[in-house]
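K.L.:
attaching a predicted model along with its sequence, questions to come.
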Amino acid sequence: MTNFEAPRIHVLSTVSDAQVQALADLLIDCVEGGASVSFMLPLARERALAFWRKVADGVARGERALLVAEDAEGLLGTVQLVLDQPENQPHRAEVSKMLVYRRARRRGIGALLMQAAEDQAHAHGKTLLVLDTSSAEAERLYARMGWQRVGVIPGFALLPEGEPCSTTFFYRALQARAQAPAAG
């Protein structure tokens, strides 16, 4: 990719069919690249589309926040914030499916998406975030951003080709942000 325009991060309040199509392409790219994100190879396009339609339904119900990174060439990445938690956990959300196109990695897109997810968590009154990953590269990103590593569960999931992989769990306590004084 020769265009190095800074990506724009958007929070989608509704998800169009064209966006579902683009998100499915992204998911397929990541799974084909070996990402352990709940799907096995081969990932049929219909399965990827069904997943994103279900996410879109959750966005419409306010259960999830869906953030996307885009530039002039289109979609670069996405992350979700699962807001709908049990009634004894109203203060927390789960960061899920942080995906960046292989062609767009190592450009800071993951960090931008994660910061935007934290901002959304604040906007929704969340003070604790959790996530898990099987990616060493993602682990380094989360550690740089101040996430706390909890531990590793060996063989927790499978890579897309079927080999078991370990999963590392992280959390991040969000700092309370000062409210701007009300205009009088």
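P.N.:
Noted; the coordinates are in hand.
K.L.:
please make it C-alpha for all contacts and neighbour counts, starting now.
P.N.:
OK.
K.L.:
which parts of the chain are helices?
P.N.:
Assigned by DSSP state H, the chain shows helices spanning 17-32, 45-60, 109-123, 136-144.
K.L.:
so which bits of the shortest one are buried?
P.N.:
Using 16 or more other Cα atoms under 10 Å as the burial criterion, the residues of helix 136-144 that qualify are 139, 141, 142.
K.L.:
same question for the first one.
P.N.:
Residues of helix 17-32 classed as buried by neighbour count (16+ other Cα under 10 Å): 19-20, 22-32.
K.L.:
equivalent analysis for stretch 69-89, please.
P.N.:
Buried residues in stretch 69-89 (16+ other Cα under 10 Å): 69, 70, 75, 76, 77, 78, 79, 80, 81, 82, 83, 84.
K.L.:
and residue 96, which of the helices of the chain is closest to it?
P.N.:
helix 109-123 (9.9 Å; Cα to Cα).
K.L.:
put this beside the first:
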Amino acid sequence: MTQAIRVRRVAAHEAARCVDDLADVLIDCVDGGASVSFMQPLARDKAVAFWRMIAGGVERGERALLIAEDGDGRIVGTVQLVLAQPDNQPHRADVAKMLVHRRARRRGVAQQLMAAADAVARDERKTVLVLDTVTGGDAERLYARAGWQRVGDVPKYALMPDGSLCGTTFYYKHL
């Protein structure tokens, strides 16, 4: 039987308490080959430092952090909205670090996270969202189904965790 997944926004005062669990998700995704800015092997201290930095951004109101929890309360997925934008773009947010632990994939977690990100963006009065993802990756289908518009590709934009080059595809969505 599949456990229910609960998606919620992490309050500023609790972001730091999520760091270790979020580090587990990040390490699992990088180990699984996800191109999310980190190389293999991803050391735990580096993953923890990253999430501490993100928690600081949440506490300062620069980011919204959403998590997906399984029935046991374990974090199995996450996504962020980068709310702090230049003065001429107060209506925009960047969607970042959409991560789902391999043990929770194919259960609609990513779809739930993206729907929740849309809702939070609306609450924050953001009307334009942007994101990028690996060209040809599984996430492209998710974003297309969720109403995102493909802008284009940049070949050889980044590295996969194993060091091979990958293209990046950019998307936007109007809310």
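P.N.:
Okay, I see it. This is a predicted model, so every value here is computed, not measured.
K.L.:
now do the contacts for residue 105 of the first structure.
P.N.:
Not one residue lies near residue 105 of the first structure by Cα atoms under 8 Å, 6 or more residues apart in numbering.
K.L.:
likewise for the one 4 residues further on?
P.N.:
Taking Cα under 8 Å, 6+ apart as the contact definition, residue 109 of the first structure lies against 7, 69, 76, 77, 100.
K.L.:
how near is it to residue 69 of the first structure?
P.N.:
Look at residue 109 of the first structure and residue 69 of the first structure: by Cα to Cα, to the nearest Å, they are 7 Å apart.
K.L.:
also residue 153 of the first structure?
P.N.:
Counting by Cα to Cα, the gap from residue 153 of the first structure to residue 69 of the first structure is 30 Å.
K.L.:
try residue 13 of the first structure
P.N.:
Between residue 13 of the first structure and residue 69 of the first structure the computed distance is 14 Å (Cα to Cα).
K.L.:
over to residue 160 of the first structure?
P.N.:
Distance, residue 160 of the first structure to residue 69 of the first structure, by Cα to Cα: 24 Å.
K.L.:
can you give me the neighbour number for residue 133 of the second structure?
P.N.:
A count of nearby residues for residue 133 of the second structure, using other Cα atoms under 10 Å, gives 23.
K.L.:
for the residue positioned nearest the centre of the first structure, what are its contacts?
P.N.:
Nearest residue to the geometric centre of the first structure (Cα atoms, centre = their mean): residue 79, 2.2 Å. Contact partners of residue 79 of the first structure, counting by Cα under 8 Å, 6+ apart, are 66, 67, 68, 95, 96, 97, 98, 99, 113, 114, 117.
K.L.:
state the distance from it to residue 154 of the first structure.
P.N.:
24 Å.
K.L.:
one more: residue 137 of the first structure?
P.N.:
Relative to residue 154 of the first structure, residue 137 of the first structure is positioned 17 Å away (Cα to Cα).
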